[in-house]
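Undergrad: Sharing a model that was predicted from the sequence below.
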Amino acid sequence: MTSVEIEYCVPCGFLERAQAVQYALLQSFGDRLEAVTLRTGDHGVFVVRVDGEVVFDKADDEFDVDGLVRTVRDRL
């Protein structure tokens, strides 16, 4: 099964953003995912990994929950 990790910046207040992505993924693919974990970070990080591979990095892309769901769907 597929695992997703969401690393987010605690000092930046990205917890709600990370939880929104986690919720959307579990809502959409809960039965097909092994885990959707949150990992604390700093320095402005917001990265989503699917089975260890970076599929979203805030430094490179604009944040979009629906876009992240589509990206993860493509990996399942």
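TA: Good, I have the coordinates. Computed from a prediction, not measured in an experiment: that's the story for all the values here.

Undergrad: Please make it C-alpha for all contacts and neighbour counts, starting now.
TA: Noted.

Undergrad: wait, isn't Lys58 in contact with Val45?
TA: Yes - when contacts are counted by C-alpha atoms under 8 Å, Lys58 is listed as touching Val45 (7.0 Å).

Undergrad: Which stretches in this structure count as helices?
TA: Using DSSP state H, the helices of the chain run over 15-29, 65-75.

Undergrad: Looking at Lys58 and Val45, which one has more neighbours?
TA: Val45 (19 against 14; other C-alpha atoms under 10 Å).

Undergrad: how near is that one to Gly13?
TA: 11 Å (C-alpha to C-alpha, to the nearest Å).

Undergrad: just to revisit the earlier point, include mean neighbour count when you put the helices of the chain into a markdown table, please.
TA: Listed next are the helices of the chain as a markdown table, based on neighbours: other C-alpha atoms under 10 Å:
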| stretch | mean neighbour count |
| --- | --- |
| helix 15-29 | 17 |
| helix 65-75 | 14 |
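
Undergrad: what about versus this one:
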Amino acid sequence: MKPVITIEYCPKCGWLLRAAYMAQELLTTFTDDLGGVTLRPSETGGAFIIRLNDSILFDRKEAGHFPEIKWLKQLVRDQVNPEKSLGHSDRP
């Protein structure tokens, strides 16, 4: 069974579009590696949490910022397909 990403976002903060953009990027990059990306509105204000199955990959409140998409792709790649090349996203 392929892993699933869940992006929990704060709808009151207007972060749906940011969550949708990240979902699109992950689905495009990891077409054969992910079982899907779920967007989940949070009941907690200010939440933006990205999970891989049940493990938290990123929490905006802990980090103090949103993830850069390049970094997020590298993080997901390292978990779901470490051998996958991300092309220009792998360059410093």
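TA: Yep, that arrived. Because the structure is a prediction, the values reported are computed rather than measured.

Undergrad: Map Val47 of structure 1 across to structure 2 for me.
TA: Matched to structure 2 by TM-score structural alignment, Val47 of structure 1 sits across from Ile49.

Undergrad: check contacts around its match.
TA: By C-alpha atoms under 8 Å, 6 or more residues apart in numbering, the contact set of Ile49 of structure 2 is 6-9, 56-60.

Undergrad: Can you select the buried ones among the residues you listed for me in PyMOL?
TA: Of these, the buried ones go into a single PyMOL selection, burial set by 16 or more other C-alpha atoms under 10 Å:
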select buried, resi 6+7+8+9+57+58+59
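
Undergrad: Tell me the one of the contacts of Ile49 of structure 2 nearest Gln74 of structure 2?
TA: When the contacts of Ile49 of structure 2 are ranked by distance to Gln74 of structure 2 (C-alpha to C-alpha), Leu57 comes first, at 11.3 Å.

Undergrad: The closest one against Trp71, yeah?
TA: No - under the criterion of C-alpha under 8 Å, Leu57 of structure 2 makes no contact with Trp71, lying 11.3 Å away.

Undergrad: so how many other residues sit close to Gly13 of structure 1?
TA: Look at Gly13 of structure 1: counted by other C-alpha under 10 Å, it has 12 neighbours.

Undergrad: cool, Val4 of structure 1 as well?
TA: Number of residues near Val4 of structure 1 (other C-alpha under 10 Å) recorded here: 22.

Undergrad: go on, the one 5 residues further on?
TA: Around Cys9 of structure 1 there are 18 other residues, counting by other C-alpha under 10 Å.

Undergrad: what do we get in structure 2 for it?
TA: Under the alignment (TM-score structural alignment), Cys9 of structure 1 pairs with Cys10 of structure 2.

Undergrad: first to last residue in stretch 34-50 of structure 2, what's the distance?
TA: 14 Å.
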